[in-house]
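Colleague: Coordinates only, no sequence provided:
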């Protein structure tokens, strides 16, 4: 499902216009992003949790040359589904 398809589906379920739903979706994604940048986690009961995970520095290999390279430590966003969502999927 693309963002446009999500907006259309939400507009159909809520009776709101696509423009209003698109603004809400954009506000939601921006709010989650801002919270993650600050290091906070976002918990949506019944859906899941968004949080920041830290990746340690590690050695990698350039696939074209076979040369070993150092991969720097980094942060990434991760999402963990709730147990309710997991049970709905299974």
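Modeller: Ah, there it is. Quantities reported herein were computed from a predicted structural model and do not represent experimental measurements.

Colleague: from here on, contacts and neighbour counts on C-alpha atoms
Modeller: OK.

Colleague: ok, residue 52 - contacts?
Modeller: With contacts defined as CA atoms under 8 Å, 6 or more residues apart in numbering, residue 52 is in contact with 36, 39, 40, 41, 75, 76, 77, 78.

Colleague: And residue 45, by the same measure?
Modeller: Residue 45 neighbours (CA under 8 Å, 6+ apart): residue 82.

Colleague: Likewise for residue 43?
Modeller: Going by CA under 8 Å, 6+ apart, the list of residues near residue 43 reads 49, 50.

Colleague: How much space separates it from residue 57?
Modeller: 28 Å (CA to CA, to the nearest Å).

Colleague: okay, now the one to match up with it:
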């Protein structure tokens, strides 16, 4: 099951309403948009960002390396870069791997 942004907003609104915390879809959308702004600012500054119940986002440095063009097999240089990594929480990992 994949969720679109709108489906995520609808689901959060329904879940909160069912638990006794009514909130509008506009408010949920505003919180998600503001969270993305805070996330970008925090990660850009080299910090870590918690995703409660999911894990943690943090930056990692990838070293420069030589790769291969899959179409031609020719070697190509891949430059070093900073990227974002998700470290999954233990609870989520255990939930996913339950038998």
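Modeller: That came in fine, so what should we check first? Everything quoted here is computed from the prediction, not taken from an experiment.

Colleague: From the centre of structure 1, give me the residue that's furthest out.
Modeller: residue 65 (33.3 Å; CA atoms, centre = their mean).

Colleague: quick check, that one in a helix?
Modeller: No: assessed with DSSP: H, G, I helix; E, B strand; the rest coil, residue 65 of structure 1 is coil; it does not lie in a helix.

Colleague: what residue of structure 2 matches up with it?
Modeller: Aligning on TM-score structural alignment places residue 65 of structure 1 opposite residue 72 in structure 2.

Colleague: Ok, residue 19 of structure 1 next?
Modeller: Taking TM-score structural alignment, residue 19 of structure 1 has residue 26 as its aligned residue in structure 2.

Colleague: what do you get for residue 3 of structure 1?
Modeller: Match for residue 3 of structure 1 (TM-score structural alignment): residue 5.

Colleague: That match - how many residues pack around it?
Modeller: Neighbours of residue 5 of structure 2 under the rule other CA atoms under 10 Å: 11.

Colleague: got it, and residue 66 of structure 2?
Modeller: Residue 66 of structure 2: 9 neighbours (other CA under 10 Å).
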